[in-house]
Structure formats: structure tokens, C-alpha cells
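Make a model of this:
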Amino acid sequence: MNITFKAQEEEKRAVEEFKEAPVHPEHESINHIFHELNSMIGLENVKDLIYEIYAFLQIEKMRSEAGLKIGSQSFHMLFKGNPGTGKTTVARLVAKLFQKMGLLSKGHLVEVERADLVGEYIGHTAQKTRELVKKAMGGILFIDEAYSLARGGEKDFGKEAIDCLVKVMEDKKDDLIIILAGYPDEMMDFLETNTGLPSRFPIKIVFRDYTLDELILIANKMVNEREYTLSDAASRRLREIILDEKISEPVFSNARLVRNLIEKSIRNQAVRLMSRHTKLSKQDLMLILPNDMMSSMENSIKSESIIS
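This is a model prediction of the structure:
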């Protein structure tokens, strides 16, 4: 067997064993975070990396208690993926986990975008960025669509925000983690706008698009959590709609699309039930039928007909 392949297999097996190992009672809150992470559909590469970081922090703590040298690592991250692939949800879990592990003092998430960072005049951007960094201290500063900071060219104030963030990442690294998120190709281009950026984000995670089967599982989970059920025909209709959207949309919105479809079907079900003049059973109140399921195009046509 190839030595590299064998090593990878052994590492993968060790991670799986670690994930299944019981957590000490004093780490019950950490166990809860892992349970929440494991309950997410897909994202296996993300889950493995989070466990890898957790294991590293645990061993570093044991090494320190044993009087051994401990290394210093940067945990700034780059999340690359299309909308609805779980980037923000994972960022929140990472913040909570790092707080429980003692890496962050507060463990909160401050989510921002270009408009929150970039000012309107010279010096304004640095001021806004510093204020947001102060707000995020002890937690994670999550910058969505980070590549938009570099879209205005050399004279754009977005460049000032990037330069300010690069300095902050070095000065405040002990109690602040910065996560940049956005579409894969755009994020790669963004890293090239500042020579200091790539090396400051040692952890790069790709959030791939969900498969059709995974999206159906996500839909069923959303429905069950709301105490609704999909009829078999509604499930088939949902699968058809997702497949059509996946093929036709230039940027597929994954779980975000599924959530919107489910929420719209629930509203459609409510309208359908209100038109009935008989007493509604518990099953009536829970069941979503195929006619309740509508694609984005069908919703648009329906809205236009109502307005007209």
C-alpha cells in the first residue's frame, strides 16, 4: 500500500474514533456543541477540521500541564463556498467551541459586510474598522463577501479596510479570530490584492454545494422541526423544484433555497386550509401537499397575478 495513502487512512480512522469517544462530564457544553455540529447534514470535511483543532487545543493544554513546550498557532480562517452552505452557522459553532476551550474570552460572533467597514472619507474606514474590531474582541469577526472590499481599485476605501485588518490580525491575535467568507473564485482573487493576506489565513475551508439528496434531508429536518410533514407527492415535487433551480440558477443558494421553499409552502398551506369550511384535524394542520410547493418562478407569476 502507498505509504501516504496508508497514513491518511490511519489519520481518518483516528479522527473517527476521537469523534465517537465519550466526553468528560466537565466538558458537557463542548459535547453539546459537537452534537450540534454532527447534526448538520453533510460538511464532513468541515467537521473533521473542527475536531482536529479541538484535539490540538486539548493536547496543547495537556503539554502545558506536563511542563512541555507549546506552540503558537493562528486560527484566522477563510471560508469559501456558495450561499446556503453553512458558513455562518459553522462560524457561530467555532466561536462557542473556542470560548469553551479557553481560546476566546467571550465566544460571540460579529457578522459584518463591506458597508459596515468602509467609510465615506479619508480616515473614516479605519475608525469604523477599529470600532468593529473592539466590538468583536473576545470572539470572531465574520466578514461575509469579503472580496467586495477589493472591488473598488487602489483608490477605493475598501483597500484601507484590508490594510487595517491585516494589522489587527497581528496586534490582536490573542483574543480575536477573523473569518473571511465568500464565493470560492472571488475569494482566491481577493487574497491576491494584499501580499500579507494569504499567510495570515492558515485555515482554509471549502464549503461545497449540497447534493440533491442532502438538500432533501435538510428539507425534511426543517419540516420536522416545525412539526409539519411532507406528503410523498410533496417530497417528489420538492425534489423536482430543487433540481430545476440547481440547473438553472447561476449561483445556487443551497440550504437557503430549501428554507425559502419550505417557508413558502407553509404559508401556501395556511391559505389552502383557510379556504376550507370544515373542522381541521391535527393531520390537516401538519400535512404539506404538492400544490403547496411552488418554485421561485411560480411564486413570481402568482405574485404578479395578485398585484394585477
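
From here on, just use CA atoms for contacts and neighbour counts.
Fine.

so what's the closest residue to L238 other than its chain neighbours up against?
Excluding its sequence neighbours, the residue lying closest to L238 (Cα to Cα, 6 or more residues apart in numbering) is M293, at 6.6 Å. Contact analysis of M293 by Cα atoms under 8 Å, 6 or more residues apart in numbering lists 234, 237-238, 261-262, 264-265, 268.

In this structure A95 contacts S105, no?
No: judged on Cα atoms under 8 Å, A95 makes no contact with S105 at a distance of 9.9 Å.

ok, those two, which is more surrounded?
A95 (24 against 18; other Cα atoms under 10 Å).

Okay, and the more buried one sits in which element?
helix 87-100 (DSSP states H and E).

Which helix or strand lies directly C-terminal to that helix?
Scanning forward in sequence from helix 87-100 by DSSP H and E, the next helix or strand is strand 109-112.

just to revisit the earlier point, now the helix holding A95: buried residues?
Neighbour-count burial for helix 87-100, counted by 16 or more other Cα atoms under 10 Å, picks out 87-88, 90-100.

So for this structure, the centremost residue is which one?
Among the residues of the chain, the one closest to the centroid is K87, at 1.6 Å (Cα atoms, centre = their mean).

Compute the distance between the nearest residue to that one once chain neighbours are set aside and P202, please.
Leaving aside its sequence neighbours, K87 sits nearest to F79 (Cα to Cα, 6+ apart; 6.6 Å). Counting by Cα to Cα, to the nearest Å, the gap from F79 to P202 is 11 Å.

Of the two, give the one with the bigger neighbour count.
Neighbours per residue (other Cα under 10 Å) separate F79 from P202, with F79 holding more: 27 against 14.

related to what we said a few turns ago, any quick ChimeraX command for the buried ones out of the contacts of M293?
Per 16+ other Cα under 10 Å, the buried members of these correspond to this ChimeraX selection:
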select :234,237,238,261,262,264,265,268
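
Could you also give me the structure for this second sequence? I'd like to compare it with the first:
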Amino acid sequence: MYHPQDNLNHNIIIDRFKKGEISISRAFSLLMGSSEELNNKNNIETHISYQKIDRQITEVKENKLEQVLDEMDALIGLNEVKKLVREYLAFLQVQKLRESYQLNSHAIVMHMIFKGNPGTGKTTMARLIGRIFKEVGFLKNGDLLEVERSDLVGEYIGHTAQKTKKLIQKALGGVLFIDEAYSLARGGEKDFGKEAIDTMVKMMEDHKDELIIILAGYCHEMDFFLDTNPGLKSRFALQLDFPDYSVDELVKIAEIMYKQREYILDKESKHFIYRVLTEILNNEGEISGNARTVRNLVEKSIRQQALRIIKANKINRRELIYIRKEDLAWGEGKHE
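Next comes the predicted model:
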């Protein structure tokens, strides 16, 4: 006899997969287990075919991929970076299709160099890359592990190799993001940083299909780093430049940050924040910290707004939402 609960169990499994609570393999196992049980009961009407399961999971994965790509596209600026990520995504997908038709396919090396100042979106993009390449099956989990020199370099001979191996093992299936990577080459031949590089290069070969390593840092320092380690250039063929944001882009970033916190810039304060950021650019030659500077400005203005409205006799919803010019006036001529 057919039981509505049979379809309910199937829907629950699919829903759990959509929410990321269970893996693809676990979903298949549960669904096919349910299917076998139904067959044993001769409930042909409720039989779940392999094709149906595969189609549903494929649709879920495609939707998840589009969601992550939409998040990437929503980032301010970084147009060349976005374009290159999409190119490599398409390349990876086509190589898989070629393999399915028994055609020659190219080996895929996804290790990258990110060059740019702090606050230009490098870490954010690394996290998105992990999620994107998880959805197409290149990475197992897509998690980001962010480390720096002190996490890799030990205090005595052999210690560095142990630390580096341990971190790379931990990063397998996702992205290992090494910030200020050029610091590994600052000490010369006798520095333990070289041992970290050598260990990393070897493990990249041993686990070439299991992780993406991203080396990040200032443009000039990263160029110098690659010049002193010629072997790294071939292993990190994908190099992405993260330019400083323009003032217009920074104002858009500020508006997004306010929106995420459920605040709104009124017309006057929007013009004023543009003026403050322009002043920083003119005085310093570049906007120190880029998006980080904007974040500091946003958070400070929210605290200033709190000081202003807490003194008011009447506080309504509009007053709680809007950021006024006076909440930003502290930033004119003096910047954190």
C-alpha cells in the first residue's frame, strides 16, 4: 500500500541536501536506501529512480553555483578578477565534458597569486572561489583556511616542514590562503621561510587535485617574491591584480555596508561621505586600507549617530535608520 510518508521522507532528504546538512553521497545513500525499501514492499508507484535523484541533485547544485556567482558579481569593482574566475570555471567545466566524451583534456592547475593593497577584496574573493569550485566538484568542501608566515614557519630545523605539512593537510578539499606570502622569502637562503616554500611546493605536487593555494600580498613585494623563486611562477600561473577602489566605488561600498546594517545615508550625508573619502585620497595619494577605511568610517558614524539620537526627546524609526551629515563630520580633516 502506498504511504504519503514515503514521498515525505524523500522530500526531507532533498531539503536537507539543499540546506547543506548532508553531502551528495549521503543524500544518494539515503534516497537509494529509501528506494530499495519501497521496492521490497512492491510500492512501484513511489519508486525513486537513479535518474530522478541525479536530476534533482544536479538542479540543486546548479542553483547553488548561480547563487555564489551572483554574490561574486554583486561585489563592487574587481571586473577583471570576476572575468578571469568565470573563464577558469568554464574551462574546468569543458574539460570535464571532454573527458566524458573520451577526448583529450588538459591538466587543471588552480593555484593563484593575488596582488593588491589591504582592503581590496582579496580574502573575500578567495572565500568565494572556494565555494564556486566546490559546487563544480573541483574541491571537496571549499573551506577557506587563512594563514600567515608565523603559522607556517617554525623555530628550529625540521619544525617548519612539520607545521607547513599539518596546515596543508588541514586545508585539503578547500583553499589555503597565505597572506603576505612574500615574507617567507625575506630572510634569504638560511631563513626557515624557504623551508616552508619548499615543503609547500612538494605538497602541491602530491595533492594537486585536492586544494587551491592562494598566495597574497602587496603588488611590488609579490613581484619580488616570484622573481626570487622562479619555480613558483610555473606553479602559480594564475595571477590576479586587485586594484585600489575609486572614490565612487568606495561610496557604493559604504552604501552596501549601511544597508547590511539597516541604515540609510540621506542625500546630504551621501555627498559628505564622498567629500571625506576624496579628501583622504588627495592627502594620502591612495586610500589607506581601501574598504577597511570605509568600514571604519561606517562604524564610527553609526556610533556618532547613537550619541546624537540618544539625547533626543523623541526617537522614531526614521531617526534610528538615517545617517546625517553631522554623524560623519568628525571624519572631515581627521581620519582613522
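
any shared contact partners between A95 and S105 of the first structure?
Among the neighbours of A95 of the first structure, those also in contact with S105 (Cα under 8 Å, 6+ apart) are G139.

Quick check: the aligned residue for A306 of the second structure in the first structure?
Correspondence of A306 of the second structure to the first structure, assessed by TM-score structural alignment: A270.

What about that match, how many residues nearby?
A270 of the first structure: 14 surrounding residues under other Cα under 10 Å.

Which helix or which strand is home to it?
Assigned by DSSP H and E, A270 of the first structure belongs to helix 254-274.

ok, average deviation of that helix from the second structure?
In the superposition against the second structure, helix 254-274 of the first structure averages 1.0 Å from its aligned positions (mean Cα distance after the TM-score superposition for the first structure).

Hmm, Q304 of the second structure is touching R324, no?
No: counting by Cα under 8 Å, Q304 of the second structure does not reach R324; the two are 9.7 Å apart.

now, which of the buried residues of helix 87-100 of the first structure sits nearest I179 of the first structure?
Nearest to I179 of the first structure among those: A91, at 7.8 Å, using Cα to Cα.

can you pull the contacts of the residue mapped onto the closest one from the second structure?
Aligned counterpart of A91 of the first structure in the second structure: A126 (TM-score structural alignment). Contacts for A126 of the second structure (Cα under 8 Å, 6+ apart) come out as 144, 175, 177, 214.

Three-state assignment for the third one, please.
Same thing as F177 of the second structure. F177 of the second structure falls in the strand class when you classify it by DSSP: H, G, I helix; E, B strand; the rest coil.

Give me the aligned partner of it over in the first structure.
In the first structure, the residue matched to F177 of the second structure (TM-score structural alignment) is F142.

show me what contacts that match?
88, 91, 109-112, 178-181.

Mind putting the residues you listed into a markdown table with distance to S305 of the first structure?
Shown next, in a markdown table, are the contacts of F142 of the first structure (distance: Cα to Cα, whole Å):
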| residue | distance to S305 of the first structure |
| --- | --- |
| T88 | 36 |
| A91 | 41 |
| L109 | 42 |
| V110 | 41 |
| E111 | 38 |
| V112 | 37 |
| I178 | 46 |
| I179 | 43 |
| L180 | 41 |
| A181 | 38 |
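
Which parts of the second structure are strands?
112-116, 144-147, 175-179, 212-217, 238-242, 264-265, 322-323 (DSSP state E).

Which among these is found nearest to S105 of the second structure?
Nearest to S105 of the second structure among those is strand 238-242 (18.6 Å), distances taken as Cα to Cα.

what range in the first structure matches the closest one?
On the first structure, the counterpart of strand 238-242 of the second structure by TM-score structural alignment is residues 203-207.

Counterpart of E20 of the first structure over in the second structure?
E20 of the first structure maps onto nothing in the second structure, by TM-score structural alignment.

Pull the number of nearby residues for E20 of the first structure.
As a burial measure, E20 of the first structure scores 8 neighbours (other Cα under 10 Å).

Same check on S235 of the first structure?
By the other Cα under 10 Å criterion, the neighbourhood of S235 of the first structure contains 19 residues.

what's the average distance of the helix holding A95 of the first structure to the second structure?
Relative to the second structure, helix 87-100 of the first structure is 0.7 Å off (mean Cα distance after the TM-score superposition for the first structure).

Give me the distance between that helix and the centre of its chain.
Distance, stretch centre to chain centre, for helix 87-100 of the first structure: 9 Å (Cα atoms, centre = their mean, to the nearest Å).

Same question for stretch 120-128 of the second structure.
Between the centre of stretch 120-128 of the second structure and the centre of its chain there are 5 Å (Cα atoms, centre = their mean).

now swap in stretch 140-147 of the first structure and tell me
11 Å.

Now do the helices in the stretch 101-250 of the first structure.
Per DSSP state H, counting those that start in this stretch, the stretch 101-250 of the first structure carries helices over the ranges 114-117, 124-136, 158-171, 184-191, 197-200, 212-225, 232-248.

corresponding residues in the second structure for the first one?
Okay, so that is helix 114-117 of the first structure. Counting by TM-score structural alignment, helix 114-117 of the first structure falls onto residues 149-152 of the second structure.
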